[in-house]
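A.B. asks: take this sequence and fold it.
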Amino acid sequence: MNTKHILLLQRKYGANGTNGTITYGSEEICHTIELPDRNNIPRISCIPIGQYKLIKRRYPKHGEQIGIPNVLGREAILIHAANNALKELHGCIAPVTTLTGEGTGDYSGKALAKLKALVYSLWDRGDEVYLNIR
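C.D. replies: Presented below is the predicted three-dimensional model:
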């Protein structure tokens, strides 16, 4: 029987971006930046709140990434590095080490490495990992 692990993403919405924090149990893993909430319009909005099962996606350009499948009306949603939501994101979620403003942050690569290490270690045990956005 697979164990289900829940990563919790708690968000704050702003006009220029959506900021959040991912926790696992009581541990804070990283902050996140996303596009502003624009009613789930593809490429210009963050994804809707809900629970999503994370999967491994392999891309020719980006290599192996954490994918978020089954987002209503959307495709190819990933968790990947970016420091400015409006300039670098098209609906994906970017982990950051520190938040610097609405939809902006620093040291995204470092935060992504930390998040990937956690998620991959759970996957390696054969467990399922979910992202709960609220």
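A.B. asks: can we go C-alpha only for contacts and neighbour counts from here?
C.D. replies: Fine.
A.B. asks: which stretches of this protein form strands?
C.D. replies: Using DSSP state E, the strands of the chain run over 4-13, 18-24, 27-34, 50-53, 55-59, 63-67, 78-79, 94-96, 98-101, 104-106, 128-133.
A.B. asks: export those strands to TSV and tack on distance to residue 115 and mean neighbour count?
C.D. replies: Shown next, in TSV, are the strands of the chain (distance: least, Cα to Cα, whole Å; neighbours: other Cα atoms under 10 Å):
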stretch	distance to residue 115	mean neighbour count
strand 4-13	10	18
strand 18-24	9	21
strand 27-34	7	23
strand 50-53	15	16
strand 55-59	13	14
strand 63-67	9	15
strand 78-79	9	20
strand 94-96	8	31
strand 98-101	14	17
strand 104-106	15	22
strand 128-133	12	18
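A.B. asks: for comparison, sequence B:
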Amino acid sequence: MVLVLNRTYFPEGTQGVLEWNGTLVCYTIELPWLENQRRISCIPEGKYVLQKRFSPKFKWHIHLQNVPGRDFILIHPANDAKKELLGCIATVTLHTGIGRGSSSRKAFGKLKALVYGALTDNEEVKIRIQSNKL
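C.D. replies: I've put the predicted structure just below:
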């Protein structure tokens, strides 16, 4: 399974559309692109393997493997990139502004069911992050 995240970059944040097989799964929000600087930038475009991960803070969430120059890049719920993210990707149901969205937990539940279902079937799950080609 390969999920595709099409990003649009803005100075205040990064907006995304996450699809699987050409169908919308959810929208995403991230920090702006600041040359992959830890804790203040979104991660580089590329293809990453996804895995299940548990933490007391986020409970069950999704972990991107082997992100260059970064550790513990996750996909988890958040509605405001600048206030709630340190380089991770947040799912949202609707974009409400640059780097902001709504109903993040609902969107994450949809994505988590899709990804965890594939992982349960021993399928490798990847995400391809790319720039939105307008």
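A.B. asks: quick TM-score on the pair, please.
C.D. replies: Between these two chains, after superposing, the TM-score reads 0.95 (TM-score structural alignment, normalised by the length of structure 1); 130 aligned residues with a Cα RMSD of 0.7 Å.
A.B. asks: and the strands of structure 1 as TSV, adding distance to residue 88 of structure 1?
C.D. replies: Shown next, in TSV, are the strands of structure 1 (distance: least, Cα to Cα, whole Å):
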stretch	distance to residue 88 of structure 1
strand 4-13	18
strand 18-24	14
strand 27-34	10
strand 50-53	22
strand 55-59	17
strand 63-67	16
strand 78-79	12
strand 94-96	9
strand 98-101	15
strand 104-106	10
strand 128-133	21
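A.B. asks: how close does residue 14 of structure 2 sit to residue 66 of structure 2?
C.D. replies: Distance, residue 14 of structure 2 to residue 66 of structure 2, by Cα to Cα, to the nearest Å: 21 Å.
A.B. asks: do the same with residue 22 of structure 2
C.D. replies: Using Cα to Cα, we find residue 22 of structure 2 at a distance of 25 Å from residue 66 of structure 2.
A.B. asks: same thing with residue 129 of structure 2?
C.D. replies: Residue 129 of structure 2 is 14 Å from residue 66 of structure 2, where distance means Cα to Cα.
A.B. asks: need the residues touching each of these two.
C.D. replies: Counting by Cα atoms under 8 Å, 6 or more residues apart in numbering, residue 129 of structure 2 and residue 66 have no contacts in common.
A.B. asks: got the contact list for the equivalent of residue 11 of structure 1 over in structure 2?
C.D. replies: Structural correspondence for residue 11 of structure 1 with respect to structure 2 (TM-score structural alignment): residue 7. Shown in contact with residue 7 of structure 2 (Cα under 8 Å, 6+ apart): 14, 15, 16, 17, 129, 130, 131, 132.
A.B. asks: please list which of the residues you listed are preserved in structure 1.
C.D. replies: Comparing these with structure 1 on both residues aligned by TM-score structural alignment, their matches' Cα atoms under 8 Å, the contacts found in both are 14, 15, 16, 17, 129, 130.
A.B. asks: and these, which is closest to residue 71 of structure 2?
C.D. replies: When the kept ones among the contacts of residue 7 of structure 2 are ranked by distance to residue 71 of structure 2 (Cα to Cα), residue 129 comes first, at 17.0 Å.
A.B. asks: wait, doesn't the closest one sit right on residue 42?
C.D. replies: No - the pair residue 129 of structure 2 / residue 42 is not scored as a contact, 10.8 Å apart, by Cα atoms under 8 Å.
A.B. asks: how close does the residue most central in space within structure 1 sit to residue 125 of structure 1?
C.D. replies: By Cα atoms, centre = their mean, structure 1 has its centre lying nearest to residue 93, at 3.7 Å. Here residue 93 of structure 1 is placed at a distance of 25 Å from residue 125 of structure 1 (Cα to Cα).
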